[in-house]
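Q: Below are the sequence and a predicted model; questions follow.
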Amino acid sequence: MNLRMVLILGALSAFGPLAIDFYLPAFPAMAQAFATDEPHVQTTLAAYFLGLAIGQLAYGPVADRFGRRLPLLFGVGLFTLASLACAYAPNLDTLIAARFVQALGGCAGMVLSRAIVSDRCDAVQSAKVFSQLMLVMGLAPILAPMLGGLLVNSVGWQSIFLVLALFSASCLLAVTLGLPESLPAHIARAPLSGAGGQYLRLLRDRVFIGHALTGGVAIAGMFAYIAGSPYVFIRLYGVPAEHYGWLFGINAAGFILVAQVNARLLTRRGPAVLLGKAVWVYLVSGAVLLAITALRPVQLWPLLVPLFVCISSLGCIAPNASALAMAGKGGRAGSASALMGSLQFSVAAGAAALVGVLADGSAVPMTLVISLCGVLVVTIALCTRRWQALA
């Protein structure tokens, strides 16, 4: 796969994190503009998550029936129009509806970029490409909040959605000119009427579900970190709000670095071997993190080292688990990508919610959920390896 296609797929993969992280700094300004409070503005985020969960499952069968290109063009176009609707929303209810539609369009890039990689690459090559895509996925959470804050302070919150519309319009042009259809012509196109049966067959595929959940539960630990770290860093340990982004960025940089190292190691070792080692790093670092937190250290730095190792290990787990899950899916790659994304997103959202449910005024809820994810990741990975040996 050439560099041009990797860059296009990376941009399409960034729709999700960009549309979430980019506008977070605008919550106070949006609350003021709509004469409401920030918790009500946060419902726009919930609407986006709901759209992601529903939309991913819809695109899979459509992509397996009509190919990758047409659904992708539709989704990116829909995201562009919905972003404009967000920018000019006259009230909060309209913004909530527009965010839902925006998610329905944005998830096309997330689902179909994985399917396109699977169409063109074997498991090892897919893992390499997914590792390269992690560079974009890691940079987006670092840069998006910073740029969003600058735009809000200098131009206004509407500018964030106008920039998103411009970005997606550029992606639409790039897909039109530089991303040909990847679904091979000789593969039978599954009818839409069989979408339910297709998903049931994938759900019965223990190896696929095992690899999908290995990556999904690991990512759930990162969601727990995202949900809990603002309170732990800022409120509990007194890190200035303006410095929080730097700590967040350091962990994201570790994630990016490991993903790029993973891409190089794949030339000598397969994704299954690297995944098998990385899940243990995730488990051990999560357990150490929980143990340190239980001691209630006065300073933050003892938590930062195991947290950095844990988050960084995702740069190896996520691309390899995705590549192994998608391997050999052929004409079912669209449905497989959609189901994997929906499962992973649901588990991750549940982990983030659990941090809030367990909140007790300490860092323990966040680190407990991360360590539990580590235990589950290793357990699922071991079971999946056994199922694969028996297959």
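A: Yep, it's here.
Q: okay, CA-based contacts and neighbour counts for the rest of this
A: Will do.
Q: Next, find the distance separating residue 64 from residue 204.
A: Remark: distance between residue 64 and residue 204 (Cα to Cα, to the nearest Å) = 19 Å.
Q: Comparing these two, which residue is more hemmed in?
A: For residue 64 versus residue 204, neighbours defined as other Cα atoms under 10 Å are more numerous around residue 64 (26 against 10).
Q: nearest residue to the more buried one other than its sequence neighbours?
A: residue 334 (5.4 Å; Cα to Cα, 6 or more residues apart in numbering).
Q: That neighbour: neighbour count?
A: Applying other Cα under 10 Å, we find 33 other residues in the vicinity of residue 334.
Q: Then residue 238?
A: Burial of residue 238, expressed as a neighbour count using other Cα under 10 Å, amounts to 12.
Q: returning to that earlier point: next secondary structure element downstream of the helix or strand hosting the residue nearest to residue 64?
A: Using DSSP states H and E, residue 334 sits in helix 333-357. Later in the chain than helix 333-357, the nearest helix or strand by DSSP H and E is helix 364-390.
Q: And that next one, what's buried?
A: 364-378, 380-385 (16 or more other Cα atoms under 10 Å).
Q: What is the burial count for residue 234?
A: For residue 234, using other Cα under 10 Å, the count is 15.
Q: secondary structure element for residue 209?
A: Using DSSP H and E, residue 209 sits in helix 206-230.
Q: oh, I was asking about residue 299
A: Here residue 299, judged by DSSP H and E, is contained in no helix and no strand.
Q: neighbours around it, how many?
A: By other Cα under 10 Å, 10 other residues sit near residue 299.
Q: Quick check: it touching residue 237?
A: Yes: counting by Cα atoms under 8 Å, residue 299 does reach residue 237; the two are 7.0 Å apart.
Q: can you tell me how far the residue in the chain sticking out farthest from the centre sits from residue 292?
A: Note on the chain: the largest C-alpha distance from the chain mean falls to residue 298, namely 32.8 Å (Cα atoms, centre = their mean). To residue 292, residue 298 is 11 Å away according to Cα to Cα.
Q: A further structure is provided below for comparison with the first:
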Amino acid sequence: MPQPQSQLRQTATRHTRQQDLRILIILSALMSFASVSTDLYLPAMPTITRELHAAAGSIEFTLSGFLIGFSLGQLIWGPVGDRFGRRLPIALGLVLFIVGSAGCALSATMVQMVFWRVIQALGACAGPVLARAMVRDLYARERSAQMLSTLILFMAVAPLLGPIIGGQIMAIGSWHNIFWVMVGLGFVALYGVWQLPESLSAEQRSQEPFSRVFANYAELLRNGRVMGFALTSSFYYCSFYAFIAGTPFAYIDFYHVSPQIYGLLFGVNVLGIMSTNFFNGRLITRFGSEKLFYIGAVIAAAAGSLLGIDAYFGWGGLAGLAIPFFVFASMNGFIVANAVAGALAAAQHNAGACSSLVGAMQYGSGILSASLVGWLADGTPWPMGAIIALMALLCSLTAIGMRQHGKGQRQGCDISS
């Protein structure tokens, strides 16, 4: 007989006390596939552009193409996970990721590279969206925010090591080897998936026809709390992907650092992300996840604005970009996990669909910023800095507006009572 969801959660809690470390490592590895797919090849972007004889700025479209596939794919995998459970869809996604990674390694033109990056992304997104849904299956809101922070803390190893490893691969071989490494990581993750328990019992799986999926998304889009958390985190991601798309050229071409040093400079930001995710998991019980979410958004806006000013005037040189972005990146620990947990709690049901929508909006926002960095490229860090500053301000304004709206609703309830 299938277990009731409450009993499943109790079983998962007991399991967490005994073997949770293994589960956390596997889930964080699945959630890190977006970082693995982007950060590992960042040091190679200028070299790929030259060797494929592509126009300046065209390499950014490999990032935009990836984000298109990653965003659209999440809208599919979430409902599939709600219908068929979590493990099988993740495994199918990993197979698709492996095929796409091999295609990238064998690409001879930029068009081929963009195509296979889309295929790679369609598979890579299954892991993150369904890993988040698995956390929601097993834990209540505050606990799920703590678990997501812990997951992000573990998964931060990927963006920390990705550019460093990518730079070292470039030092001893060609850029093709970077994508063959991704193929190998896909097989390792595929093995890990079968070590996970299925978190969604048969009785809890959605029996709705897939024609109902878009109606579920429409319902979520009308949910003000879900959209508030989703939009705030999406603007944050928009700034982050402008940095990812712009820094290989700002650091390597404009400020003339080596690919190996670039990997180290990029990795420093991940230390900030890991630190705040560590503290977020411990401060939630004292301050609550929403308060930390708002604080993170305001600090991110201040740091992003300073980076934009430094990029325009050239103040501080390389440090004028690196230091403000370190502060901005660190706010990931207070914004992302708390936003996802808040949105999933507000959705109440269809966790897979909600996780899909939030993830699609987050990574989809990067399509715009990465494309703008390529279109507006002028050989200086200014276009990147301007996009980071603008989106960071919108992140903060959305969070503040959401908070004020919530206060107004509570005051209205007090008056009516």
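A: Received it, and whenever you're ready, just let me know what you need. All values derive from a computational prediction rather than experimental measurement.
Q: Who are the packing partners of the helix holding residue 334 of structure 1?
A: helix 43-66, helix 92-120, helix 195-204, helix 206-230, helix 301-326, helix 364-390 (3 or more Cα pairs under 8 Å, 6 or more residues apart in numbering; DSSP states H and E).
Q: Any chance of these in JSON lines with distance to residue 147 of structure 1 as columns?
A: As requested, these are arranged in JSON lines below (distance: least, Cα to Cα, whole Å):
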{"stretch": "helix 43-66", "distance to residue 147 of structure 1": "18"}
{"stretch": "helix 92-120", "distance to residue 147 of structure 1": "20"}
{"stretch": "helix 195-204", "distance to residue 147 of structure 1": "39"}
{"stretch": "helix 206-230", "distance to residue 147 of structure 1": "18"}
{"stretch": "helix 301-326", "distance to residue 147 of structure 1": "23"}
{"stretch": "helix 364-390", "distance to residue 147 of structure 1": "27"}
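Q: closest one to residue 15 of structure 1 among the ones you listed?
A: Closest to residue 15 of structure 1 of those is helix 92-120 (Cα to Cα; 5.7 Å).
Q: now the residue nearest to residue 108 of structure 2 when sequence neighbours are not counted: how far from residue 117 of structure 2?
A: Sequence neighbours aside, residue 52 is the residue nearest to residue 108 of structure 2 in space, at 6.6 Å (criterion: Cα to Cα, 6+ apart). Using Cα to Cα, residue 52 of structure 2 is found at 15 Å from residue 117 of structure 2.
Q: what's around the equivalent of residue 117 of structure 1 over in structure 2, how many residues?
A: Under the alignment (TM-score structural alignment), residue 117 of structure 1 pairs with residue 135 of structure 2. If you count neighbours by other Cα under 10 Å, residue 135 of structure 2 ends up with 22.
Q: didn't residue 135 of structure 2 look like it was pressed against residue 145?
A: No: here residue 135 of structure 2 does not reach residue 145: they are 9.0 Å apart, not a contact under Cα under 8 Å.
Q: Show me which of residue 52 and residue 117 of structure 2 is the more surrounded one.
A: Each of residue 52 of structure 2 and residue 117 has its neighbours counted (other Cα under 10 Å); residue 117 has more, 29 against 15.
Q: Is that one in contact with residue 98, as I believe?
A: No: between residue 117 of structure 2 and residue 98 there is no contact, the gap being 11.0 Å when judged by Cα under 8 Å.
Q: where do the contact lists of those two overlap?
A: Counting by Cα atoms under 8 Å, 6 or more residues apart in numbering, residue 117 of structure 2 and residue 98 have no contacts in common.
Q: related to what we said a few turns ago, ok now the helix holding residue 334 of structure 1, how far from the chain's centre?
A: 9 Å (Cα atoms, centre = their mean, to the nearest Å).
Q: buried set for that helix?
A: Buried residues in helix 333-357 of structure 1 (16+ other Cα under 10 Å): 333-349, 351-352, 354-355.
Q: same check, this time on stretch 213-232 of structure 1
A: 213-225, 227-232.
Q: now what about it, what contacts it?
A: With contacts defined as Cα under 8 Å, 6+ apart, stretch 213-232 of structure 1 is touched by 244, 311, 314, 317-318, 321-322, 340, 343-345, 347-356, 362-363, 365-367, 369-371, 373-374, 376-378, 380-381.
Q: Which stretches in the stretch 151-300 of structure 1 count as helices?
A: Remark: helices assigned in the stretch 151-300 of structure 1 by DSSP state H, counting those that start in this stretch are 158-178, 195-204, 206-230, 241-265, 271-294.
Q: Now do the third one and helix 364-390, the angle between them.
A: Relative orientation of helix 206-230 of structure 1 versus helix 364-390 (axes from the mean of the first three to the mean of the last three Cα atoms, to 10 degrees): 170 degrees.
Q: Which residue range of structure 2 does helix 206-230 of structure 1 align onto?
A: Under TM-score structural alignment, helix 206-230 of structure 1 corresponds to residues 224-248 of structure 2.
Q: ok now the matching stretch, how far from the chain's centre?
A: 9 Å.
Q: and what of stretch 217-237 of structure 1?
A: 15 Å.
Q: Please apply the same query to stretch 70-80 of structure 2.
A: Distance of stretch 70-80 of structure 2 from its chain centroid, counting by Cα atoms, centre = their mean, is 14 Å.
Q: what's the matching range in structure 1 for it?
A: So stretch 70-80 of structure 2 is aligned with residues 52-62, judged by TM-score structural alignment.
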